[in-house]
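Peer 1: With the input below, show me the fold.
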Amino acid sequence: MARANAAYYAGRDPFADFVTAPEISQIFGELLGAWSAVVGREVLAGAAGSCSGLLLVEAGPGRGTLMADMLRVLSRVAPDLMAGLSVHLVETSPRLRAAQKAALEPSGVPVFWHDGLESVPRGPMVLVANEFLDALPVRQFVGETTGWRERFVRDGAFVLSDMIDPPAELAGREVETGEVAEICPAACVFVRDVAERLCVGPGVALFVDYGTAVTASGESLQALQDGQPVSPLVKPGTADLTAHVDFEAVARAAMATGARCFGPVEQGELLVALGAVERARVLCDAEPDQAGMVRTALGRLIAPERMGRLFKALAVVSPSRLAPGLVAPPGFPEGTAYDREGAG
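Peer 2: Reported below is the predicted structural model:
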């Protein structure tokens, strides 16, 4: 899956196959821009004495639409943050880097590209990742009477292989014949790496993706080609491969570092809390002839039967000693925070 998706994003326009929230409505990026203004000020307050400005980082920035919308709002509501702000995009596709450059040049903000998180400079940070974790490779295991076997792809077909050392995620888990267990080590590693940074310097990260609030059995690997579902076994690099994000697993990976987690909350719940309905009303009043399109787009983002419930958001925050003002980021009630004994 990893090599197939790398080839896919390098050689194709992924937005011919799917549409992300920032492409559906400007409201999404505008609200995250306002959210970043609030948490960004708290992050910089925790970095007292640091001479560096705020690092605004995005993983998987697509065409740059989300970041462009965020910067437009930040320049209007938080000019104090813009003075030393720099943008850092984790992106490997030359095609998408070119689109991002065109989208962000008008902002006048310095933009830097990185192949991975490791080259992003250290400093007070706000990181956003929308529909990024779902594209990372998963591993699948099938329960049989003899135990777990791992599912691989060989010669265009799924095959099962015995395991010598099952992954830790399966340790102690009862095996049911025919059950499929799906894990995404890459997602946990990325979120853990972000959290480790947040334990050294002040910052906050926001992950928005589709998936489950708690770990669940079943397979979710799917492929899209030309906007239509196809078999995940199609020719590598011709379809976008995604899988549901296990938010409980990635939250626990983050908390293991000492970082704090809030959520997940449903995307609809978060956007409504941040003012999505009110922002849509303003846009409708300003452009009455576009009101129908604005309302339709808002419905796609927040309606439970659309993206509102399936998509979820998780916030990862520095320990209190580094970001004392960040108790619960906007849109994240304190009662939704995971603890180390169970998911809340």
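
Peer 1: Could you use CA atoms for every contact and neighbour count after this?
Peer 2: Will do.

Peer 1: Which strand or helix spans E196?
Peer 2: Assigned by DSSP states H and E, E196 belongs to helix 185-198.

Peer 1: Summarise which helices and strands that helix is packed against.
Peer 2: Counting contacts by 3 or more Cα pairs under 8 Å, 6 or more residues apart in numbering; DSSP states H and E, helix 185-198 packs against helix 247-255, strand 311-317.

Peer 1: Compute the number of surrounding residues for S93.
Peer 2: The tally of other residues near S93 (other Cα atoms under 10 Å) stands at 18.

Peer 1: Excluding chain neighbours, what is closest to it?
Peer 2: Spatial nearest neighbour of S93, excluding adjacent residues (Cα to Cα, 6 or more residues apart in numbering): A10 at 4.8 Å.

Peer 1: measure that neighbour to F332 for me?
Peer 2: For A10, the distance to F332 equals 35 Å [Cα to Cα, to the nearest Å].

Peer 1: now A223
Peer 2: Separation of A223 from F332 (Cα to Cα) stands at 31 Å.

Peer 1: of the two, who's got more company?
Peer 2: For the pair A223 and F332, the greater number of neighbours falls to F332 (23 against 20), based on other Cα under 10 Å.

Peer 1: contacting residues around that one?
Peer 2: Going by Cα atoms under 8 Å, 6 or more residues apart in numbering, F332 touches F262, G263, V265, L270, A315.

Peer 1: For these, give me CSV that also has neighbour count.
Peer 2: As requested, these are exported to CSV (neighbours: other Cα atoms under 10 Å):
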residue, neighbour count
F262, 25
G263, 26
V265, 22
L270, 22
A315, 24
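
Peer 1: Let's see this one next, to set against the first:
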Amino acid sequence: MTEQQSPSLSEIIDMQIRTTGPMSVATYMGLCLTHPTKGYYKTDDPLGAAGDFVTAPEISQMFGELIGFFFVNLWQQMGSPKEFTLLELGPGRGTLMADILRVACRAEGFRDGLDLRLFETNPALIAEQNARLEPYGAKWIDGFDKVGPGPLLVIANEFFDALPIRQFVRDTDGWHERMIGTNNGRRVFGLNPTPIPASAMPEILGDAEINAVLEVGLASGEVMNRLASTISTQGGAILAIDYGYARTQTGETLQGVRRHQFADVLDAPGEVDLSAHVDFEALGTVAAKAGLAIQPLASQGQFLSRMGIKERTSALIAANPGSADDLAAARDRLIGPDQMGTLFKAFCAASPGLQPPGFE
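Peer 2: Now for the predicted structure:
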């Protein structure tokens, strides 16, 4: 059977539902985003004006430059190790890492000790990353255990929001997992008839209202656990910047985006970007259990301001006065409370004793 004749992702999903019954939201998200040949992150480049969304590194070089200073500071606090791994999860076009390394490699010894690893599954994006990062000898990995023996520094910008979540809905007899099935040829949401034991749900949700929705990122927890376990042994830190909330809470945040517009999450599998807000408290709990120190969560605006984005903007304007308006607009988009500054959060878990900059 040729690729043209092979079933579409919609057909594959519907066939699986007919064969094995309704699937969890997590299973559906996993198929939509990472199906080996038809998943959203396995096909075209989703970034930029021609794609489905724009990320902070595409808005301004200042974002990556300040993160470069962040990692140099930590590297120096660790005694400038002669061997260390810098790992990016979901590196996009390689823009963020190129900006990070343009700054970080100015620090004497940083480039010599650098072992650059990239976790990426999209062939089109890997090609773009290679074009930008080839001078640094990047290596692409498909597992979080494939890092070098030295300290591990991790950057994850808009990565955790794209990992599959499970959803649970409060009913009169307890919590039920939300499932996806079909009805009259259309995919629809429904509930697993068997309630989840109350002991399996967080205590703080005991008085949740009927129809309240709890989203649980088991995949995010697993990724954090693997990274934190490595860092607890080898030293280092993970910096995650994403949209999310500081405390575990109810609320439905699963969303679809296509061509910069919201889209129905059940329509056009593989063609719509699916994501959900990150539960940073849950990530912190996992990292703390592995022995890492969790920094107070900061908004993206707070983090970038503490790292000096206003001063960096002024310096760039002084060097490029004709671009003053564009530079100021980019700064405001990154830190403005009504833009990315408040919705996006900066999370850091690090080896005890390190003092990551940008956090109180």
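
Peer 1: rewinding a little: what residue of the second structure takes the place of the residue nearest to S93 of the first structure?
Peer 2: Mapped onto the second structure by TM-score structural alignment, A10 of the first structure lines up with K42.

Peer 1: next one: W113 of the first structure
Peer 2: Matched to the second structure by TM-score structural alignment, W113 of the first structure sits across from W140.

Peer 1: would that match count as being in a strand?
Peer 2: Yes: assigned with DSSP: H, G, I helix; E, B strand; the rest coil, W140 of the second structure falls within a strand.

Peer 1: For it, give me its contacts.
Peer 2: Counting by Cα under 8 Å, 6+ apart, W140 of the second structure touches R117, L118, F119, E120.

Peer 1: tell me which of the residues you listed is nearest to T27 of the second structure?
Peer 2: Nearest to T27 of the second structure out of the contacts of W140 of the second structure is E120 (Cα to Cα; 19.9 Å).

Peer 1: hang on, that closest one packs against F144?
Peer 2: No: if you go by Cα atoms under 8 Å, E120 of the second structure and F144 don't touch, sitting 11.2 Å apart.

Peer 1: Would you map the helices across the stretch 201-344 of the first structure?
Peer 2: Taking DSSP state H, counting those that start in this stretch as the criterion, the stretch 201-344 of the first structure contains helices spanning 247-255, 267-273, 276-286, 291-302, 309-310.

Peer 1: Of those, which is nearest F158 of the first structure?
Peer 2: helix 247-255 (25.4 Å).

Peer 1: That closest one to helix 185-198, inter-axis angle?
Peer 2: Helix 247-255 of the first structure runs at 40 degrees relative to helix 185-198, counting by axes from the mean of the first three to the mean of the last three Cα atoms, to 10 degrees.

Peer 1: Packing partners of helix 247-255 of the first structure?
Peer 2: Contact partners of helix 247-255 of the first structure among helices and strands, from 3+ Cα pairs under 8 Å, 6+ apart: helix 185-198, strand 203-212, strand 260-266, strand 311-317.

Peer 1: Mean distance of the third one to its aligned residues in the second structure, please.
Peer 2: Its matched residues in the second structure lie on average 0.9 Å from strand 260-266 of the first structure after superposition (mean Cα distance after the TM-score superposition for the first structure).

Peer 1: Pull up the aligned stretch in the second structure for that strand.
Peer 2: The aligned range for strand 260-266 of the first structure in the second structure is 293-299, by TM-score structural alignment.

Peer 1: How about the contacts made by A254 of the first structure?
Peer 2: Taking Cα under 8 Å, 6+ apart, we find A254 of the first structure in contact with C188, V191, R192, V194, A195, E196, R260, C261, V316.

Peer 1: go with 7 Å
Peer 2: Residues in contact with A254 of the first structure (Cα atoms under 7 Å, 6 or more residues apart in numbering) are V191, R192, A195.

Peer 1: distance of the counterpart of P164 of the second structure in the first structure from R3 of the first structure?
Peer 2: Matched by TM-score structural alignment, P164 of the second structure corresponds to P137 in the first structure. Counting by Cα to Cα, the gap from P137 of the first structure to R3 of the first structure is 9 Å.

Peer 1: who has more neighbours, the two?
Peer 2: Between P137 of the first structure and R3, counting by other Cα under 10 Å, P137 is the more crowded of the two (20 against 10).

Peer 1: Now do the SS call for that one.
Peer 2: Here P137 of the first structure is recorded as coil under three-state DSSP.

Peer 1: so it makes contact with A4?
Peer 2: No: with contact defined as Cα atoms under 7 Å, P137 of the first structure does not reach A4; the gap is 9.4 Å.

Peer 1: ok so, going back, wait, which of the contacts of A254 of the first structure is closest to F15 of the first structure?
Peer 2: Taking Cα to Cα as the measure, F15 of the first structure lies nearest V191 of the contacts of A254 of the first structure, at 24.7 Å.

Peer 1: tally of neighbours for that closest one?
Peer 2: Neighbourhood size, V191 of the first structure [other Cα under 10 Å]: 22.

Peer 1: Assumed G143 of the first structure was part of a strand.
Peer 2: Yes: membership of G143 of the first structure in a strand is supported by three-state DSSP.
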